[in-house]
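S.K.: All I have is the shape, not the residue letters:
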């Protein structure tokens, strides 16, 4: 099975390819997600939290999305109750700030079952072998691995990677992120210990400046002060060390199940 074509190692891509998002670019998708009427048509039963498949429409614009109501979140021992939707949206804010187009357009809003996270549905190329994809030395996966190190993703499973028909790879399911303690668990360890490129270093430096400004302000309603401080510290550590992180010996480095 084929692995999707790699994006070029330099240069950022638009935040969303309309091919992936049902014909919508990122601004149109965000507008639809914010003001469209949600109609629940199904549920993704393999998700650990309530994850509802919806049709969404506003005037002549229509699309599909995933709606995760806060009331459907499963309690976790290491994350505060009722915070997963906020963390999903915070991950989108960081992804948007990096301009890498990793997380699909995402908003927080009210829905049929109360407030929650609403994210654009991404069409997937079902011919892609996810096992081969996670083992590929692909620039897109490298960018996701760096993103996960920044947001402290505790659950990067293979199924949380969406290879789209355009060749782009998106990342989803970012509810268990931004913990103040190190919890990085991922399948994407191909680049462990490798030096950051000049472009990656510049990307992180730009993110650090944004955290001290408007991005930090946007994250304040979503994360605790301690978590935002830890986020900035992770970026500083990556810049100081100039390398991708290594797996910790204090906890399993790969999530279970891995897919």
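M.R.: On my side now, so go ahead. Nothing here was measured: the structure is a model prediction, and the numbers come from that model.
S.K.: alpha carbons only for contacts and neighbour counts from here, please
M.R.: Fine.
S.K.: Show residues contacting stretch 57-69.
M.R.: 22, 32-33, 35-38, 49-56, 85, 111, 113-121 (CA atoms under 8 Å, 6 or more residues apart in numbering).
S.K.: I should have written stretch 187-201 there, sorry.
M.R.: By CA under 8 Å, 6+ apart, stretch 187-201 touches 10, 134-137, 141-142, 145, 156-158, 239, 242-247, 254-255, 258.
S.K.: Settle this for me: residue 103 is touching residue 172, isn't it.
M.R.: Yes - Residue 103 is within contact range of residue 172, at 6.1 Å (criterion: CA atoms under 8 Å).
S.K.: Looking at those two, which is more packed in?
M.R.: Higher neighbour count among residue 103 and residue 172: residue 103, with 28 against 19, using other CA atoms under 10 Å.
S.K.: what about versus this one:
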């Protein structure tokens, strides 16, 4: 009698694995401001590390009264996917051991990547962009700079679209394959201008041709009735979706990277 033919496991995208796999909590990420759990997700012979942020562990924010941080994280991932830049790790909204929450693929950051620096010079060196002066203690200041890196520049455009209020240095994850990811997008999509970021180095400079092309495509995908708009409508409010469309239009009209508005602190605290 011959052995039964083995049915090969079906191919799954990382997002499908996150959505369909069995979620097991392995530990807690203690430096997070809201509940964040380190987990594994398993489906047949596939396993991946991930982060699970249950809605039940979110602290209410007065300036983000609608929806959930988890839903905003998923919305940020969907917009990132629509750009084709893949700047946000695969992220889904699903049920878990502590209720509904955001589950995101774990990215192991490469240590020693030089994306941010403090320098004593008045102007940034070649290959770096100035952010601003930082207090380094004892009445001294130093110039905070970030790398003049096309991956960071793409992320700066994405942050302007999703109105990211918390782009810190610790939210930048350079991966071993050369890609750069941004994480922690719970405070995004507000109808008011709340852009707070370390990536101000291109403020007022012309957008790249690539960025203009990507924004044009994103504008089409955000039109009412489109697949992206329908998905976002289940995650953010109608007013927030309209504000997202308006930010894309404003970027295309101005053709430049936004500058600090002055109504809110331009740089998040702590910056790293």
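M.R.: That came in fine, so what should we check first? Being a predicted model, the structure only gives us computed values, none of them experimental.
S.K.: Need the TM-score between these chains.
M.R.: TM-score for the superposed pair, counting by TM-score structural alignment, normalised by the length of structure 1: 0.88. Supporting figures: 234 aligned residues with a CA RMSD of 1.4 Å.
S.K.: And residue 18 of structure 2? What does it align with in structure 1?
M.R.: Aligned by TM-score structural alignment, residue 18 of structure 2 pairs with residue 33 of structure 1.
S.K.: Confirm for me that that match is in contact with residue 121.
M.R.: No - the pair residue 33 of structure 1 / residue 121 is not scored as a contact, 10.5 Å apart, by CA under 8 Å.
S.K.: These two: who's more crowded?
M.R.: Comparing residue 33 of structure 1 with residue 121 by other CA under 10 Å, the one with more neighbours is residue 33, at 27 against 21.
S.K.: what comes up buried for whichever strand or helix holds the more buried one?
M.R.: For residue 33 of structure 1, the host element (DSSP states H and E) is helix 26-35. Across helix 26-35 of structure 1, burial judged by 16 or more other CA atoms under 10 Å covers 26, 29-30, 32-33.
S.K.: Redo those as CSV? Include distance to residue 197 of structure 1.
M.R.: Formatted as CSV, the buried residues of helix 26-35 of structure 1 follow (distance: CA to CA, whole Å):
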residue, distance to residue 197 of structure 1
26, 27
29, 32
30, 31
32, 36
33, 35
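S.K.: ok, now how distant is the match of residue 18 of structure 2 from residue 58 of structure 1?
M.R.: According to CA to CA, to the nearest Å, residue 33 of structure 1 stands 9 Å off from residue 58 of structure 1.
S.K.: Could you pull out the residues contacting both of these two?
M.R.: In contact with both residue 33 of structure 1 and residue 58: no residue, using CA under 8 Å, 6+ apart.
S.K.: Count residues in the vicinity of residue 44 of structure 1, would you?
M.R.: Neighbours of residue 44 of structure 1 under the rule other CA under 10 Å: 12.
S.K.: Residue in structure 2 paired with it?
M.R.: Under the alignment by TM-score structural alignment, residue 44 of structure 1 pairs with residue 29 in structure 2.
S.K.: ok, now residue 80 of structure 1?
M.R.: Under the alignment (TM-score structural alignment), residue 80 of structure 1 pairs with residue 65 of structure 2.
S.K.: before we move on, back to that, mind checking which of the contacts of stretch 187-201 of structure 1 are buried?
M.R.: Neighbour-count burial (16+ other CA under 10 Å) applied to those gives 134, 136, 141-142, 145, 156-158, 239, 242-245, 247, 254-255.
S.K.: give the contact list for residue 58 of structure 2.
M.R.: Shown in contact with residue 58 of structure 2 (CA under 8 Å, 6+ apart): 34-35, 68-69.
S.K.: Repeat the analysis, applying 6 Å as the threshold.
M.R.: For residue 58 of structure 2, the residues meeting the contact criterion (CA atoms under 6 Å, 6 or more residues apart in numbering) are residue 34.
S.K.: buried ones in whatever helix or strand residue 135 of structure 2 lives in?
M.R.: Element membership of residue 135 of structure 2, judged by DSSP H and E, is strand 128-137. In terms of neighbour count (16+ other CA under 10 Å), strand 128-137 of structure 2 has its buried residues at 128-131, 133.
S.K.: Distance check, the nearest residue to residue 204 of structure 1 once chain neighbours are set aside against residue 251 of structure 1.
M.R.: Spatial nearest neighbour of residue 204 of structure 1, chain neighbours left out: residue 235 (6.5 Å); criterion: CA to CA, 6 or more residues apart in numbering. Distance of residue 235 of structure 1 to residue 251 of structure 1, computed by CA to CA: 21 Å.
S.K.: Settle it for me: which of those two has more neighbours?
M.R.: Legend: neighbour count by other CA under 10 Å for residue 235 of structure 1 and residue 251, higher for residue 235 (19 against 11).
S.K.: in structure 1, which spans are helices?
M.R.: Counting by DSSP state H, structure 1 has helices at residues 26-35, 84-98, 130-135, 139-151, 198-211, 214-219, 225-241.
S.K.: With distance to residue 64 of structure 1 as extra columns, can I get the ones you listed in TSV?
M.R.: Shown next, in TSV, are the helices of structure 1 (distance: least, CA to CA, whole Å):
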stretch	distance to residue 64 of structure 1
helix 26-35	9
helix 84-98	18
helix 130-135	23
helix 139-151	24
helix 198-211	30
helix 214-219	26
helix 225-241	32
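S.K.: Neighbours of the counterpart of residue 244 of structure 2 in structure 1, how many?
M.R.: Residue 244 of structure 2 maps onto residue 231 in structure 1 when the alignment is built from TM-score structural alignment. Using other CA under 10 Å, residue 231 of structure 1 is surrounded by 22 other residues.
S.K.: again with the one 10 residues further on
M.R.: Here the number of neighbours of residue 241 of structure 1 (other CA under 10 Å) works out to 12.
S.K.: and the aligned residue in structure 2 for residue 249 of structure 1, how far is that from residue 193 of structure 2?
M.R.: Residue correspondence to structure 2 (TM-score structural alignment): residue 249 of structure 1 is matched to residue 262. From residue 262 of structure 2 across to residue 193 of structure 2, the span is 10 Å (CA to CA).
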